[in-house]
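Enquirer: Okay, sequence plus prediction incoming.
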Amino acid sequence: MKAEIEKIPSCRIAYMRQIGPYGIANSQLMEKFKCWVKSNNLFNNTSIILGIAQDNPAFVRPENCRYDACLVLPDDYYVNADEVSLSNISGGRHAVFKINHTAEAVQRTWTKIFLELESQRFSLDETRPFLERYTVELINNHYCEICVPIQ
């Protein structure tokens, strides 16, 4: 498992949030969000969907953990925010791990990711969230990316 270093730009997002224990509810939210994206004609070959676990369950009670399903918006795109919220994500350097898009592979990656960061001598930037990144190309090839903010 080797990370590629990428400078991810700051961006504007539309998102839906789920509050509660991480797990199946996150997947259900992502499916609901993807339906919203498609119904608003926002899904195309350049779309970037993100999953963001906002809280570390080691420090935040499970019932208070926040998970956001997000779409990176074009700079000039207007979104009616009745069904979604709008925000910005700070850009910066990330260690990007490309993995199989299965629950097992994602779980396995989370158990190894910190050791891998340490072995490659990366310092975690705890001021920015981890990103699960999905593009059409990745999804069509059964992959996703875990993007870890580093200093």
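Expert: Arrived safely. Numbering: from 1, shown residues only.

Enquirer: going forward, measure contacts between C-alpha atoms and count neighbours the same way
Expert: Fine.

Enquirer: contacting residues around stretch 76-96?
Expert: 3-16, 128, 145-151 (C-alpha atoms under 8 Å, 6 or more residues apart in numbering).

Enquirer: ignore the last one, stretch 98-118
Expert: With contact meaning C-alpha under 8 Å, 6+ apart, stretch 98-118 is reached by 1-3, 123-124, 139, 142-146.

Enquirer: Give me the buried subset of those.
Expert: Buried subset of the contacts of stretch 98-118 (neighbour count, 16 or more other C-alpha atoms under 10 Å): 3, 124, 143-146.

Enquirer: Which two among the residues you listed are spaced furthest apart?
Expert: Leu124 and Tyr143 (23.4 Å; C-alpha to C-alpha).

Enquirer: picking up where we left off before, which ones among the contacts of stretch 76-96 lie within strands?
Expert: Under the assignment DSSP state E, those contribute 4-8, 11-16, 145-149 to strands.

Enquirer: where do the helices sit along this protein?
Expert: Using DSSP state H, the helices assigned to the chain run over residues 24-39, 103-119, 136-140.

Enquirer: next, the one to line up against it:
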Amino acid sequence: MASIGMVYLRPVQVVYFRMTGPYATSSEKAWGEMFDWLDQHGLRQQTGRGYGLQRDNPRQVGHDACRYDACVEVPDGIDVSAREKVLTQKLPGGAYVRQRHVGSYDEVGHVIVGLRDGWMPSNNLVVDARRPLVTIYLSNPDITDKLQLKADVCLPVTAMERTARMAV
């Protein structure tokens, strides 16, 4: 198992595309829109990390209502007219539990489940539902072997309430 630790993510200004539906399909569609937009404006080589934001818990809202944001940091000197099709937002900062994933990006969901249902409860932490789950994509899938892709899977955390801890 990759090492797990606590990090503080700083707020970051990003441009993004949002899609709704099951995360497996909405993430693919959102990244497709983002890559098309970046290519249209000649910005793809200027961006570094990608951020995938999972905004909803499918257990609470249902898979079809889940919102996924494909984000990249706003490149310096971006032309305002180039922003017409995308939205902007500030990625929420704060305390997150982070696990580095190496392998296919298709496996990120398994990492999330392992952290949320295993590691976090055993460390008296729960997901902070006010902030999205963040996957920081560190590798370019166009030039990196599928098994060597790297991503930091980050779940927003808050301490388990005292009464809940006492019941455990």
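Expert: Looks like it arrived, so ask away. Please read these numbers as outputs of a predicted model, since none were measured by experiment.

Enquirer: Any idea what the TM-score is?
Expert: The TM-score (TM-score structural alignment, normalised by the length of structure 1) is 0.81; 151 aligned residues with a C-alpha RMSD of 2.6 Å.

Enquirer: picking that back up, which of the ones in strands among the contacts of stretch 76-96 of structure 1 count as buried?
Expert: Here, 16+ other C-alpha under 10 Å leaves 8, 12-16, 145-149 buried among those.

Enquirer: Among these, find me the one that's closest to Cys65 of structure 1.
Expert: The nearest one, if we look at those relative to Cys65 of structure 1 and count by C-alpha to C-alpha, is Met16, at 13.8 Å.

Enquirer: can I assume the closest one is in contact with Leu29?
Expert: Yes. The pair Met16 of structure 1 / Leu29 is scored as a contact, 7.5 Å apart, by C-alpha atoms under 8 Å.

Enquirer: what's the spacing between Asn123 of structure 2 and Tyr68 of structure 2?
Expert: Going from Asn123 of structure 2 to Tyr68 of structure 2 by C-alpha to C-alpha, to the nearest Å gives 27 Å.

Enquirer: Please say which of the two ends up with more neighbours.
Expert: Tyr68 (29 against 11; other C-alpha atoms under 10 Å).

Enquirer: how close does the more buried one sit to Tyr137 of structure 2?
Expert: As for Tyr68 of structure 2, its distance to Tyr137 of structure 2 is 14 Å (criterion: C-alpha to C-alpha).

Enquirer: Likewise for Ile4 of structure 2?
Expert: From Ile4 of structure 2 to Tyr137 of structure 2 the distance is 17 Å (C-alpha to C-alpha).

Enquirer: Same list, the helices of structure 1, but as JSON lines with distance to Asn80 of structure 1 please.
Expert: Listed next are the helices of structure 1 as JSON lines, based on distance: least, C-alpha to C-alpha, whole Å:
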{"stretch": "helix 24-39", "distance to Asn80 of structure 1": "12"}
{"stretch": "helix 103-119", "distance to Asn80 of structure 1": "32"}
{"stretch": "helix 136-140", "distance to Asn80 of structure 1": "24"}
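
Enquirer: most tightly surrounded among the ones you listed?
Expert: helix 24-39 (a mean of 16; mean count of other C-alpha atoms under 10 Å).

Enquirer: Report all helices and strands that that helix contacts.
Expert: strand 11-19, strand 66-73 (3 or more C-alpha pairs under 8 Å, 6 or more residues apart in numbering; DSSP states H and E).

Enquirer: need the ones you listed in CSV with distance to Phe97 of structure 1, can you?
Expert: Shown next, in CSV, are the helices and strands packed on helix 24-39 of structure 1 (distance: least, C-alpha to C-alpha, whole Å):
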stretch, distance to Phe97 of structure 1
strand 11-19, 20
strand 66-73, 19
